[in-house]
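[1] this one's sequence-less:
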């Protein structure tokens, strides 16, 4: 069975170009194309796609509708993977996308569309519950403290790396505990230790987990 895709992009020429690129690959079927947020949500409801590929900005507001859609689908269609295409390397957008969990979410810069292999790999990853963050966004996130953060990652214990790896797969504390045969309380302690070593223990609680995961993913290239 191939992957069913909904494509959302308000620029007609860009939308058609991406559609043709995707449909040139066997196993990918673009079942709907949309130009705004309302059309996107309606298409997901009616077509039940495997993956939504969406621009970050579109009508009605031209702000962050792609991220809004991804956040809403966490509740309405949790089985649908989302690939957000963006021109912004600002990590705040990627952090917002992953704020509700990393599973089934990808954030790629639009320049990656030129290499169809990159976008296809992201589509396949989120369809399987994985996550992808554009390497340039990761570089921007860690640019100011690159040496310190790399050192901190190197200081993580094997157990801490195991937990961080499970976090990167989008698992909550209970699921991590079950996978690693630990108590939930033990997982909480390990995660707190990870945050301390990565220097993000005192940051906004909604973003600490996401930042730790992004740093981990950045080390996997």
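    Thanks, I have the structure now. Just so it is clear, the model here is predicted, and its values are computed rather than measured.

[2] For the rest of this, base every contact and every neighbour count on C-alpha atoms.
    Will do.

[3] can you tell me how far residue 63 sits from residue 49?
    For residue 63, the distance to residue 49 equals 24 Å [C-alpha to C-alpha, to the nearest Å].

[4] Check the secondary structure at residue 53 for me.
    strand (DSSP: H, G, I helix; E, B strand; the rest coil).

[5] same thing with the one 5 residues further on?
    With three-state DSSP as the basis, residue 58 sits in coil.

[6] Report the contact partners of it.
    Counting by C-alpha atoms under 8 Å, 6 or more residues apart in numbering, residue 58 makes contact with 9-10, 35-37, 64-66.

[7] Tell me the most packed of those residues, by neighbour count.
    With neighbours defined as other C-alpha atoms under 10 Å, the most crowded of those is residue 66; it has 28 neighbours.

[8] ok, second structure coming up, stack it against the first:
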């Protein structure tokens, strides 16, 4: 699997490159800013681009803006945004603006070598990955009104894992529930969140969006 890296911190960038190469990835490009990354992707699109959210020159949202342009120019490239901090508005923008094949991880996630490699492969496969720490902090925030209050504790647990990109099979294994039970919980979540059957597969994404916005 071919990967490009964009991060202005040389030590972090090279460290990630070594981790990925040791896990069987081919690192085909390294960049210190968004402009260089965009040029590399245009010349030879990778399977996944791993992008620092804040990069030169402004250290604002250059990473997401680069991801937007890459998705328009090379829609098959998976996009994994990395950040030092939890920035909820950026995570929500990723969920809103991108239809799969995207992720938002904290840089600390790299220290879990096995999980990081799995996350990169999941993004390449078209899944949506949200850092568990981000989901946990969202859940911990107080709410004045909770549109998710109709969900049972088990359904909320299922939806929280869905927000981390888990498939039904992964939910079954992690929660020690049968596949049919998981399917029943997922259907109940859709019903309680008023997501009509004609929403199709988009119902899963819409349910996660509501969870992230209101958590």
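    On my side now, so go ahead. Small disclaimer: the values here were computed from a predicted structure and weren't measured.

[9] Kindly provide the TM-score of these chains.
    Overlay of the two chains. TM-score (TM-score structural alignment, normalised by the length of the second structure): 0.70; 174 aligned residues with a C-alpha RMSD of 3.2 Å.

[10] one step back: looking at residue 63 and residue 49 of the first structure, which is more packed in?
    Taking other C-alpha under 10 Å, residue 63 of the first structure and residue 49 do not tie; residue 49 has more neighbours (23 against 12).

[11] Can you tell me what the more buried one aligns to in the second structure?
    Taking TM-score structural alignment for the superposition, residue 49 of the first structure sits opposite residue 46 in the second structure.

[12] so how far is residue 180 of the second structure from that match?
    The gap separating residue 46 of the second structure from residue 180 of the second structure is 37 Å, by C-alpha to C-alpha.

[13] that older thread, now flag whichever of the contacts of residue 58 of the first structure is closest to residue 89 of the first structure.
    Of all the contacts of residue 58 of the first structure, residue 89 of the first structure sits closest to residue 64, with 13.8 Å by C-alpha to C-alpha.

[14] got a list of what the aligned residue in the second structure for residue 9 of the first structure touches?
    Aligned by TM-score structural alignment, residue 9 of the first structure pairs with residue 7 of the second structure. Counting by C-alpha under 8 Å, 6+ apart, residue 7 of the second structure makes contact with 13, 31-33, 51-52, 55.

[15] Just the closest of the residues you listed to residue 88 of the second structure, please.
    Using C-alpha to C-alpha, residue 52 comes nearest to residue 88 of the second structure of the contacts of residue 7 of the second structure, at 15.5 Å.

[16] which ones are touching that closest one?
    Contacts for residue 52 of the second structure were tallied using C-alpha under 8 Å, 6+ apart; they are 6-8, 63, 81-83.

[17] For the residues you listed, work out which two are farthest apart.
    Based on C-alpha to C-alpha, the longest span within the contacts of residue 52 of the second structure runs between 8 and 81 and measures 13.6 Å.

[18] Just give me the match in the second structure for residue 123 of the first structure.
    So, by TM-score structural alignment, residue 123 of the first structure is matched to residue 120.

[19] can you confirm that match is in a helix?
    Yes: the assignment for residue 120 of the second structure is a helix, going by three-state DSSP.

[20] I'd like the distance between it and residue 138 of the second structure.
    Residue 120 of the second structure is 23 Å from residue 138 of the second structure, by C-alpha to C-alpha.

[21] who has more neighbours, the two?
    residue 120 (26 against 18).

[22] The equivalent of residue 138 of the second structure over in the first structure is in what secondary structure piece?
    Under the alignment (TM-score structural alignment), residue 138 of the second structure maps onto residue 141 of the first structure. Secondary structure from DSSP states H and E places residue 141 of the first structure in helix 135-142.

[23] Kindly spell out which helices and strands sit in contact with the helix or strand just after that helix.
    Note on helix 135-142 of the first structure: by DSSP H and E, the next helix or strand toward the C-terminus is helix 146-155. Judged by 3 or more C-alpha pairs under 8 Å, 6 or more residues apart in numbering; DSSP states H and E, helix 146-155 of the first structure is in contact with helix 184-198.

[24] continuing past the helix it packs on, what's the next helix or strand?
    Counting by DSSP H and E, the next helix or strand C-terminal to helix 184-198 of the first structure is helix 205-218.

[25] For that next one, list every residue counted as buried.
    Neighbour-count burial for helix 205-218 of the first structure, counted by 16 or more other C-alpha atoms under 10 Å, picks out 207-218.

[26] In the second structure, what residue corresponds to residue 83 of the first structure?
    Under the alignment (TM-score structural alignment), residue 83 of the first structure maps onto residue 80 of the second structure.

[27] Helices along the second structure, start to end?
    Taking DSSP state H as the criterion, the second structure contains helices spanning 10-22, 34-43, 62-73, 88-97, 113-124, 132-140, 153-163, 168-175, 179-192, 202-214.

[28] mind giving me JSON lines with these and columns for distance to residue 147 of the second structure?
    Shown next, in JSON lines, are the helices of the second structure (distance: least, C-alpha to C-alpha, whole Å):
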{"stretch": "helix 10-22", "distance to residue 147 of the second structure": "39"}
{"stretch": "helix 34-43", "distance to residue 147 of the second structure": "38"}
{"stretch": "helix 62-73", "distance to residue 147 of the second structure": "29"}
{"stretch": "helix 88-97", "distance to residue 147 of the second structure": "17"}
{"stretch": "helix 113-124", "distance to residue 147 of the second structure": "29"}
{"stretch": "helix 132-140", "distance to residue 147 of the second structure": "13"}
{"stretch": "helix 153-163", "distance to residue 147 of the second structure": "12"}
{"stretch": "helix 168-175", "distance to residue 147 of the second structure": "23"}
{"stretch": "helix 179-192", "distance to residue 147 of the second structure": "10"}
{"stretch": "helix 202-214", "distance to residue 147 of the second structure": "7"}
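
[29] Mind checking those for the one nearest to residue 107 of the second structure?
    Taking C-alpha to C-alpha, helix 10-22 is the member of these nearest to residue 107 of the second structure, at 9.0 Å.
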